[in-house]
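Asker: Can you look at this prediction? I've put the sequence above it.
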Amino acid sequence: MGFMQKFVDKATLVDEEYDDEYLDDVYEDEEEVAEEPEVTPIRSVAPMPDLSRIVTVRPRSFNDIQAFADEFRKGLPVILNLAETNEDDRRRIVDFATGVCYGLRGLLNPISDDVLLMTPHTVKVESRRSEPTRTF
């Protein structure tokens, strides 16, 4: 018998004296244990935020980002007023706000050159103006 034949014989699980009764006992025990899983009703993971409140934040530098990120994570709309922010920090803040909105499935809506509105996915913003929308 060659090397390959020995390998094939050991690798296969064919046994001449295989007992089917053993498997029948195993499967019977599993059928007794298997029960219908309990189904729990779907419920909200977190309470809905108070949408009658909108947070306004005036960050002066990139170090102030936690102030609006935490409020937005709670599900509240956030108005970012960047009028007092220098140009470099403004770019970083807008990039960060865009990432936060994307990560939480919200939107970043420009209101003016200095003001942005971050809306969570639970809030819809309707625009009635005919001007084309800007992108950052």
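Answerer: Structure's in. What do you need?
Asker: From here on, just use CA atoms for contacts and neighbour counts.
Answerer: Noted.
Asker: Start from the N-terminal end of this structure and give the helices.
Answerer: Secondary structure of the chain (DSSP state H): helices at 3-11, 20-33, 65-73, 87-103.
Asker: is it possible to export the ones you listed to JSON lines including mean neighbour count and distance to residue 114?
Answerer: Shown next, in JSON lines, are the helices of the chain (neighbours: other Cα atoms under 10 Å; distance: least, Cα to Cα, whole Å):
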{"stretch": "helix 3-11", "mean neighbour count": "10", "distance to residue 114": "71"}
{"stretch": "helix 20-33", "mean neighbour count": "10", "distance to residue 114": "64"}
{"stretch": "helix 65-73", "mean neighbour count": "16", "distance to residue 114": "16"}
{"stretch": "helix 87-103", "mean neighbour count": "16", "distance to residue 114": "9"}
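Asker: can you tell which of the ones you listed is closest to residue 56?
Answerer: Residue 56 lies closest to helix 65-73 among the helices of the chain, at 8.2 Å (Cα to Cα).
Asker: Contacts for that closest one, please.
Answerer: Helix 65-73 has contacts (Cα atoms under 8 Å, 6 or more residues apart in numbering) with 55, 57, 59, 77-78, 80, 93, 97, 100, 104, 118-120.
Asker: related to what we said a few turns ago, and the helices of the chain: which comes nearest residue 42?
Answerer: Of all the helices of the chain, helix 65-73 comes closest under Cα to Cα, at 21.7 Å.
Asker: Comparison target, given below:
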Amino acid sequence: MGAVRKVASYLGLGIDQEDRYYDDEEYVEDEYMPASERAAKRWRSTVESSRIVMVQPLKYNDAPTIGQHFREGQTVIMDVTGMPMPEATRMVDFAAGLAYGCEGRIERIADRVFLLAPSHVEIETT
């Protein structure tokens, strides 16, 4: 516990709402949590899902669909073979940023086919 929090606790001021986070639908007091850990908690799936979603976008405007599935903790196979090369490149860049931002992984599994795996999914290559 930090010095400011000790003094606030001693004075009976308690812990502010900002110093708490949700864990399984209830408040939990936390001494200190780095921003990277708070972000990881936010993106971590609450339910272990074994669902794999296959997406074949035809235009870059289909990107939100990929993002929605990935943020829900689902593994996504993205096939960009039906897209023109410039849009396919943009889509792969988007997917790479999405995977990085949500602490997941992106792997090329075939020509213009990519696997986006959330952090709780292990990928083994042989």
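Answerer: Perfect, thanks for sending it. If you're wondering where the values come from, they're calculated on a predicted model, not measured in any experiment.
Asker: TM-score of the superposition?
Answerer: TM-score for the superposed chains, counting by TM-score structural alignment, normalised by the length of structure 2: 0.66, backed by 96 aligned residues with a Cα RMSD of 2.7 Å.
Asker: quick revisit: okay, the helices of structure 1 in TSV with distance to residue 128 of structure 1 next?
Answerer: As requested, those are exported to TSV (distance: least, Cα to Cα, whole Å):
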stretch	distance to residue 128 of structure 1
helix 3-11	72
helix 20-33	61
helix 65-73	24
helix 87-103	22
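Asker: Spatially central residue in structure 2, please.
Answerer: residue 102 (2.6 Å; Cα atoms, centre = their mean).
Asker: residue in structure 1 matching it?
Answerer: The equivalent of residue 102 of structure 2 in structure 1 is residue 104 (alignment by TM-score structural alignment).
Asker: Surely its match is in contact with residue 121?
Answerer: Yes - if you go by Cα atoms under 8 Å, residue 104 of structure 1 and residue 121 touch, sitting 7.4 Å apart.
Asker: Not counting sequence-adjacent ones, nearest residue to residue 99 of structure 2?
Answerer: Using Cα to Cα, 6 or more residues apart in numbering and skipping the chain neighbours, the partner closest in space to residue 99 of structure 2 is residue 105 (5.3 Å).
Asker: what's the one you found in contact with, if anything?
Answerer: By Cα under 8 Å, 6+ apart, residue 105 of structure 2 lies in contact with 96, 99, 115-119.
Asker: can you rerun that using 10 Å?
Answerer: Contact partners of residue 105 of structure 2, counting by Cα atoms under 10 Å, 6 or more residues apart in numbering, are 75, 95-99, 115-119, 121-123.
Asker: how close does it get to residue 116 of structure 2?
Answerer: 6 Å (Cα to Cα, to the nearest Å).
Asker: which residues are common contacts for those two?
Answerer: With Cα under 10 Å, 6+ apart as the test, residue 105 of structure 2 and residue 116 both reach 75, 95-96, 98-99.
Asker: And the residues you listed, which two are furthest apart?
Answerer: Spatially, the most separated pair among these is 75 and 96, at 13.6 Å (Cα to Cα).
Asker: can you list residues touching both of these two?
Answerer: Residues touching both residue 75 of structure 2 and residue 96 (Cα under 10 Å, 6+ apart): 104-105, 116.
Asker: Next step: those residues restricted to strands.
Answerer: Using DSSP state E, the subset of these located in strands is 105, 116.
Asker: Which single one of the shared contacts of residue 75 and residue 96 of structure 2 is nearest to residue 6 of structure 2?
Answerer: residue 104 (37.0 Å).
Asker: quick one: what's aligned to residue 113 of structure 1 in structure 2?
Answerer: Looks like residue 113 of structure 1 aligns to residue 111 there (TM-score structural alignment).
Asker: Wait, its match touches residue 78, no?
Answerer: No - taking contacts as Cα atoms under 10 Å, residue 111 of structure 2 lies outside contact range of residue 78: 11.1 Å.
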